[in-house]
Every structure is written in C-alpha cells, then in structure tokens.
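Engineer: got a sequence here, can you build the structure:
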Amino acid sequence: MAQSGNIVSRQQWGAAAPKKKETLKGSAQRVVIHHTAQPACKDQKECMKRLVSIQRTHMTERGFDDIGYNFLVGGDGAVYEGRGWGVVGAHAKGNNHDSLGIAFIGNFKEDTPSREAMSSVKGLLETGARQGHLSPQYAVSGHRDVGQTECPGAKLQSQLPELRK
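Structural biologist: Predicted coordinates:
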C-alpha cells in the first residue's frame, strides 16, 4: 500500500484537502521532532484512523489549515505524508518557516520509540537532504527545545542524537 520511499500518501490515508498551503522558501534548515501524545498505533489501518482524527482536531479545534506536521511515523515504521515536503507546517510556533515537523505517533514520556520508527525517520531525513528538501547541514531538535512543552517526551528526546548525522 505504501508508495515509493515507503511514504503513505495523503490520498491513501484519507486526508481532507488543506484550506490553504504555504510553500517554504528554499530547503528546510532544521527538523523539529514531536510526539502526538496519544496511544501508539502498530499497523497501517490503526495509524490511518489516527491521522484522520489528528487532522480533524488540528483543522476544527485548533483552526489550522491542515494537519500540523509535515510527516508522521507509526510504531511499525510506516511514514505518513502530512503536509509533505516544501510546505510550511503548524507544529512549533515561531519555528515553522524554516523547519520540517515530524511527529512520532504515540506518547513517549514513558514509551521508547520503536527501532523501526527511528530507522524510518532517519531514512526520511537522508532522502530529504538528498532530494534538496532539507539542507545537508540540517539540525534536529525536539519540540521542547524550541517551545514551552514536554513534547516529544523524555524517551524520544533522549533518542534524538540517533537522528542527527
């Protein structure tokens, strides 16, 4: 079901059309890692339901133009297209115009991110840099590094060095 590069497209997971889209000016310079702070999903069917719910919440309750993140990743390592490459996200207030927002689906205060999810995000970042969507010298930070939040949870935050080159 996943397409090239193992990314599940918006169409595949049933995304609603964005209200509007703003394009990044050039390559993203950094990556901000998040968690969704909900129960993890272990398979595509469960994850796709979760994405529809997250998008609905972001658009109706938070007034966003679309799901806030550029990409999301499930516990099985499947990567889901959120806003996608080259689009300004709504994931880290004041930090969206030069960054890529990637959310791990789950709550990583106590849970550790799966090896599959970590490996998929590392591959996604390498692909993004290779294709010019991401600066080759990109920086990786947790949401808590750029905002007043516990996100992405202590257990994911401690794994971020693995995502840096």
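Engineer: make it CA atoms for all contacts and neighbour counts henceforth
Structural biologist: Will do.
Engineer: from Val140, how far out is the residue most central in space within the chain?
Structural biologist: The chain has Ile102 as the residue nearest its centroid, 2.0 Å off, counting by CA atoms, centre = their mean. Distance of Ile102 to Val140, computed by CA to CA, to the nearest Å: 10 Å.
Engineer: would you list every one of the helices in the protein?
Structural biologist: Along the chain, counting by DSSP state H, helices occupy 10-13, 44-56, 115-130, 154-157.
Engineer: would you tell me which of those gets closest to Leu163?
Structural biologist: helix 115-130 (5.5 Å; CA to CA).
Engineer: got the buried residues for that closest one?
Structural biologist: Ala117, Met118, Ser120, Val121, Lys122, Leu124, Leu125, Glu126, Gly128, Ala129 (16 or more other CA atoms under 10 Å).
Engineer: how about residues contacting it?
Structural biologist: 73-79, 85, 104, 134-136, 162-163 (CA atoms under 8 Å, 6 or more residues apart in numbering).
Engineer: could you report the distance from Trp157 to Gln29?
Structural biologist: Actually, residue 157 is Gln. It isn't Trp. 19 Å.
Engineer: I have a second one here; can you model it like the first so I can compare?
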Amino acid sequence: MIFQGSVRYPVDEIVIHCAATHPDWMRGQPLTAKRKEIDRWHREERGWRKIGYHHLIDRDGAILPGRAETEIGAGVEGHNRGVIHICLIGGAGSAATDPFERNFTAAQDRALRGLIDAIRAETAITRITGHNDHAAKACPGFVVRNWINRA
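Structural biologist: Got it, this is the predicted structure:
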C-alpha cells in the first residue's frame, strides 16, 4: 500500500493530466529537461514548492518520476490526498471529449496502461479519473473512462 504525507493518506486514485504542450514541444530534449521546465512552471507560475505530478510520460512512452508517490501531489485543487497524478506530454488545444489518439501517441497509451498496472500492483486503486472529472477543464484531453474501457 502507498501512503502519502505525514498523516499517511492511503493512495486509492490515479488522476490523469496533460501538459497542454504541442507535439513538437522541446523536441530533441530529454524528458529530464521537460520535467525541469514543468517544475519551473509549477514553482514560478503557480507558487508550488515543486512539480505537482508524480509521473510524466513523454511522446515516445518514456516515463520519469516527478514528486515521490509518498508525497501529496498538486494536480487538482482540493483533491490531492491519496491521489497519484500522471501527466502526459502533449494535449495542446485538446477538448475534454477528444479520442486519446488525437492528442497522444500509441507509445504513451502503452506506457500509461503499464504505469497504471504497476501502481495497482503496489496499492488498492479504486478510481482512475481525468482532471476534467474534477474541474471544468479539457485536461487531459480525452474521457478517461472511455479510454480505459477500450483496452
């Protein structure tokens, strides 16, 4: 079981996000550089202490951690305790109801499904949602429940 924070909130949900970046954003740069830029956005533009997401998934399917899974994330205002936040690189201009493949790659699809399976192996996940399930936003740029059911 994964627990977050000093209160040890049990992790039971995964929320999926997108970075709202264009497909060629920072092309040729390693995912570590992209994580550094997103961390800068979160620190400088939002005033957070560090990157809000626990994992990032690049266009090629590479996965890189952000915050430790044992730390409370900062992905959805008022809905972060007991949640693992995963962010897909891409999604600029997406609509909440777009199909996954309109804004993301097959490699990201495989990586996201694999990461979800790995997290499920560590903790009792009862919900997998998108940012748009909790706020009036397009993020992550697809309907998560539809995407999950396509597997």
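Engineer: report the TM-score for the pair.
Structural biologist: Once superposed, the chains reach a TM-score of 0.79 (TM-score structural alignment, normalised by the length of the second structure), with 140 aligned residues with a CA RMSD of 2.7 Å.
Engineer: as JSON lines, the helices of the first structure with distance to Asp66 of the first structure would be great.
Structural biologist: Formatted as JSON lines, the helices of the first structure follow (distance: least, CA to CA, whole Å):
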{"stretch": "helix 10-13", "distance to Asp66 of the first structure": "11"}
{"stretch": "helix 44-56", "distance to Asp66 of the first structure": "6"}
{"stretch": "helix 115-130", "distance to Asp66 of the first structure": "21"}
{"stretch": "helix 154-157", "distance to Asp66 of the first structure": "25"}
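Engineer: closest to Arg62 of the first structure out of those helices?
Structural biologist: Using CA to CA, the helices of the first structure put helix 44-56 closest to Arg62 of the first structure, at 9.2 Å.
Engineer: distance from that closest one to the second structure after superposition?
Structural biologist: Compared with the second structure after the fit, helix 44-56 of the first structure shows a mean deviation of 2.3 Å (mean CA distance after the TM-score superposition for the first structure).
Engineer: so which other helices or strands are in contact with that helix?
Structural biologist: helix 10-13 (3 or more CA pairs under 8 Å, 6 or more residues apart in numbering; DSSP states H and E).
Engineer: can you list contacts of the helix it packs on?
Structural biologist: With CA under 8 Å, 6+ apart, helix 10-13 of the first structure has contacts from Met1, Met48, Lys49, Leu51, Val52, Tyr80, Glu81, Gly82.
Engineer: and which of those residues is nearest to Ile67 of the first structure?
Structural biologist: Gly82 (6.2 Å).
Engineer: which position in the second structure pairs with the closest one?
Structural biologist: Gly82 of the first structure maps onto Gly66 in the second structure, with residues paired by TM-score structural alignment.
Engineer: how about that match: what's its closest non-neighbour residue?
Structural biologist: His54 (4.5 Å; CA to CA, 6 or more residues apart in numbering).
Engineer: between Gln157 and Gln29 of the first structure, point out the one with more neighbours.
Structural biologist: A count of neighbours by other CA atoms under 10 Å puts Gln157 above the other of Gln157 of the first structure and Gln29, at 23 against 18.
Engineer: so what's that one up against?
Structural biologist: Gly142.
Engineer: now the contacts of helix 10-13 of the first structure: which count as buried?
Structural biologist: Members of the contacts of helix 10-13 of the first structure classed as buried by 16+ other CA under 10 Å are Met48, Leu51, Val52, Tyr80, Glu81, Gly82.
Engineer: any chance you could map the strands in the first structure?
Structural biologist: Per DSSP state E, the first structure has strands spanning 7-8, 28-35, 71-73, 79-81, 99-104, 134-142. These are given in chain order.
Engineer: what's around the aligned partner of Ile51 of the second structure in the first structure, how many residues?
Structural biologist: Counting by TM-score structural alignment, Ile51 of the second structure lines up with Ile67 in the first structure. Close neighbours of Ile67 of the first structure, defined as other CA under 10 Å, add up to 27.
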